[in-house]
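[1] Predicted coordinates and the sequence they were generated for:
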Amino acid sequence: MLTVIAKITAQAGKEEIAKQALLGLIPPTVAEEGCIDYVLHQSNEDAPIFYFYENWESQEHLDKHLANTHLVEFGKTSGEFLAGPAELILATKL
């Protein structure tokens, strides 16, 4: 199992827009083959910061997710409300 922690930072004042867009990624992602879970969190201390906690069956499943249409489309518009690209941490459960 591959775990991903994605740190995503919204532009100042655009936290709600970012939150709604990120929440919109959940339904199509959890329907993907190999997705074990895909859970969004928002920082209690710094509202513009969001985290996705994700578990995938394999690196191949994650790679397919990253190339999936809904994520590619999100990437085309996310510059309007995100401060930059997501920071990803990949880890393997021991």
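    Nice, I can see it. Residues are numbered from 1 along each chain as shown.

[2] alpha carbons only for contacts and neighbour counts from here, please
    Fine.

[3] So for the helix ranked longest in the chain, what gets flagged as buried?
    Longest helix in the chain, counting residues (DSSP state H): helix 15-30. Neighbour-count burial for helix 15-30, counted by 16 or more other CA atoms under 10 Å, picks out E15, A18, K19, L22, T29.

[4] go on, stretch 71-86?
    S78, F81, L82, A83.

[5] List the single closest residue to the third one in space, sequence neighbours excluded.
    So that's L82. A10 (4.2 Å; CA to CA, 6 or more residues apart in numbering).

[6] dropping in the other structure now:
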Amino acid sequence: MSYPVFAEIPVKPEYLDDAIAAVRGIVSETLAEDGCEQFLLHRAADGSARLFIYERWRDRAAFEFHHAQPYTLSVYKSYETWLAGPVTITELTDAN
């Protein structure tokens, strides 16, 4: 069974373009990870400085592996300056 998650990332407006570029910069490496099934970046349609990532992993271990990778840790290091608040990660389940 897959492990889907939804991340909401509130960014300081002056860093929004940098944050988008940073996440886009790790998409190909992330999708190449053995356990990654889907990794989609979106921005808020209302124009606010919020990013959203829908991720689906083979299992929680694959998700945790992703968050331990140097390219992911590099983005999180930048978040220390860029974020307007905490990242919210919501675990999802099928509604069937």
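    Structure received. Quick caveat, the model's predicted, so the values are computed rather than measured.

[7] TM-score, when you put one on top of the other?
    Once the chains are laid over each other, their TM-score by TM-score structural alignment, normalised by the length of structure 1 reads 0.89; 94 aligned residues with a CA RMSD of 1.4 Å.

[8] returning to that earlier point: I figured the residue nearest to L82 of structure 1 hits F81, correct?
    Yes: applying CA atoms under 8 Å as the test, A10 of structure 1 and F81 come out as touching, 5.8 Å apart.

[9] Name the nearest residue to the spatially most central residue of structure 1, sequence neighbours excluded.
    Central residue of structure 1 (CA atoms, centre = their mean): F52, 4.7 Å from the mean position. Excluding the flanking residues, the one nearest F52 of structure 1 by CA to CA, 6+ apart is L40, at 4.6 Å.

[10] mean deviation (superposed) between the helix or strand containing the one you found and structure 2, please.
    For L40 of structure 1, the enclosing helix or strand under DSSP states H and E is strand 35-42. Averaged over the aligned pairs, strand 35-42 of structure 1 sits 0.3 Å from structure 2 after superposition, using mean CA distance after the TM-score superposition for structure 1.

[11] in that strand, what counts as buried?
    C35, I36, D37, Y38, L40, Q42.

[12] Mind picking the one among the residues you listed that's closest to M1 of structure 1?
    Nearest to M1 of structure 1 among these, counting by CA to CA, is I36 at 8.8 Å.

[13] how close does the closest one get to V30 of structure 1?
    Distance, I36 of structure 1 to V30 of structure 1, using CA to CA, to the nearest Å: 7 Å.

[14] what are the ranges of the strands in structure 1?
    Assigned by DSSP state E, the strands in structure 1 fall at 2-9, 35-42, 49-56, 87-92.
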